[in-house]
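>>> what's the 3D shape of this:
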Amino acid sequence: MWNAIFWGTLAASATMLGSILALKISMPKRVIGYIMALGTGALIGATTYELLEDSLEISGFKEVAIGFLGGALLFTILDYLISHKGGGHERKGSDRADNHTVSDHTQSSSENVGKTSGMGIFIGTVMDTLPESAMIGLSLVGGGSVSLALVVSVFISNIPEGLSSTVGLRESGFSKKKIIVMWGFVVFFSALSSLAGATLLEKASDSIKAIVSCFAAGAIIAMIASTMMPEAYKEGGPTVGFVTSIGVFIALWLHHL
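The predicted structure is shown next:
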């Protein structure tokens, strides 16, 4: 039991670490872009090698499709609602468009996108961290050893998620205290999720295990495609493609340790 809580807390604590870095250290935007790109690559690799591949080994494509597409769809709906809310504020200001230049409007649009992406990444992090923690706990069932590749990949990817989301949340007007409390709840519930994976999912069917795992995978892919990748490219430029490749390779290397 305590092993599950420990490993779940450790993996999720990286979100808090990323948040603290964003609040305490003024990082160059290019560095933030590189960190996000590395985390994106690690997430893609962990999703492919740990979540989807392992799910296919214990179930079929139907279970993978239900979980994967369900997770992606739910995140997309939530992200759309957040973006639509932000867009609503922008549309309210359209009546004053004749008092602003085109460049002012473009800058305002960019700022709105940055603000909504912070909450989008936060929601995506919650949606993938909890099922990931459950999978970490599940790997300990029957006295087995924890999946080191999954823990490290989740830890690496959670740092830029916490960092970039915190930057967006600060731009949206969230206080430092509120942000820390939000990430504290994420870490706490991740520990409980890991415990649940080691206990409640122990007797679950392989199909249920696969659906839960793939749900996390779907949320991860939808989140990085709509929030992390665009933000990483905007901050880091074309070189983030190579940094992302490094993240994927790290996940592959960890998977075969």
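>>> Only C-alpha atoms from now on, for both contacts and neighbour counts.
OK.
>>> What residues sit buried inside stretch 12-31?
Using 16 or more other Cα atoms under 10 Å as the burial criterion, the residues of stretch 12-31 that qualify are 12-23, 30.
>>> next up, for comparison:
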Amino acid sequence: MTTTIVVIIVSGALIIGAVWGIYGNLSKKLEGFLVALAGGALLVSALLELINPALEQNSVLITLTIVFAGAIVFTVLDYLIKEKWGSKSGGGLLAAITLDGIPENLAMGVALIGAEPLSVAALAGSIFLSNLPEAAGGAKEMAENSDSKKKILWLWIITALILSVSAILGHFLLADVSNEYLNYIKCFAGGAVVASLALEVFPKAFKEDKYWTGLATAIGLVLALFLNSLGE
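Next comes the predicted model:
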């Protein structure tokens, strides 16, 4: 039951954000502010929840290599989406959410096994905080460059469903996998997050909101750190 609730909250943030971005009144400055806020939250998630556990428990060399591999894979896919496959604006953010979201949600499903309520709330809150504005900004850009808003919305709904399935599979199929390999899955996601922040999130935020981007990033970071502290 707990897993279902968390999956609905986390994946629902993508759908709510997409609806807001496509059909709502989202100004460019507010969009940039929210995307930067999400970037701050993702910084915390990447370092504390995805990468740091492996640095403490696994081989440092292997951990850092896998982090770098995640960044390489995201960078290559982002390049292909934008330069070779002709994706409209916003496609990079969708790729970011999907690529780092699948391993992140697999690991989240496992983390929910026997987790304390505060830990569950902190994890769900951090991911919700990053998914909502990212989806709003990405969907808005895609809708502005597409003739079919309904098609864009369905694309985000399908993405949310894929991530939901990832979390459920992680909960039921990866429960017996060693912590070492789960940490490596998270590290790959962490590397993808770092690359997405550099290529998609912060450049987009600064373009729309200029110097408020720094403040918004700090707010997202502080909120995510606070949520993370609740789960300790």
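>>> so what number do they get for TM-score?
The TM-score (TM-score structural alignment, normalised by the length of structure 2) is 0.91; 228 aligned residues with a Cα RMSD of 1.8 Å.
>>> before we move on, the earlier item: in strands, which of the buried residues of stretch 12-31 of structure 1 fall?
Helix and strand membership here follows DSSP state E; of the buried residues of stretch 12-31 of structure 1, not one is in strands.
>>> for the residues you listed, which one is nearest residue 68 of structure 1?
residue 12 (21.2 Å; Cα to Cα).
>>> Provide a list of residues in contact with the closest one.
Contact partners of residue 12 of structure 1, counting by Cα atoms under 8 Å, 6 or more residues apart in numbering, are 129, 133, 154-155, 158, 186-187, 190-191.
>>> Quick check: the aligned residue for residue 219 of structure 1 in structure 2?
Across the two structures, residue 219 of structure 1 finds its equivalent in residue 192 of structure 2, going by TM-score structural alignment.
>>> Tell me which residue of structure 2 is furthest from the middle?
Ranking residues of structure 2 by C-alpha distance from their mean position (Cα atoms, centre = their mean) puts residue 147 at the top, at 26.6 Å.
>>> what residues are up against the match of residue 219 of structure 1?
Applying Cα under 8 Å, 6+ apart, the residues contacting residue 192 of structure 2 are 67, 70-75, 96, 99-100.
>>> Buried ones among those residues?
67, 70-75, 96, 99-100.
>>> Need those in a markdown table (columns: distance to residue 210 of structure 2).
Formatted as a markdown table, these follow (distance: Cα to Cα, whole Å):
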| residue | distance to residue 210 of structure 2 |
| --- | --- |
| 67 | 29 |
| 70 | 29 |
| 71 | 26 |
| 72 | 28 |
| 73 | 29 |
| 74 | 25 |
| 75 | 24 |
| 96 | 22 |
| 99 | 27 |
| 100 | 26 |
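>>> Go through these and name the one nearest residue 171 of structure 2.
Sorting those by distance to residue 171 of structure 2 puts residue 100 at the head of the list, at 17.4 Å, by Cα to Cα.
>>> Now the aligned residue in structure 1 for that closest one: closest residue in space that isn't a chain neighbour?
Matched to structure 1 by TM-score structural alignment, residue 100 of structure 2 sits across from residue 128. Setting aside the residues directly before and after it, residue 128 of structure 1 is nearest to residue 216 in space (Cα to Cα, 6 or more residues apart in numbering), at 4.5 Å.
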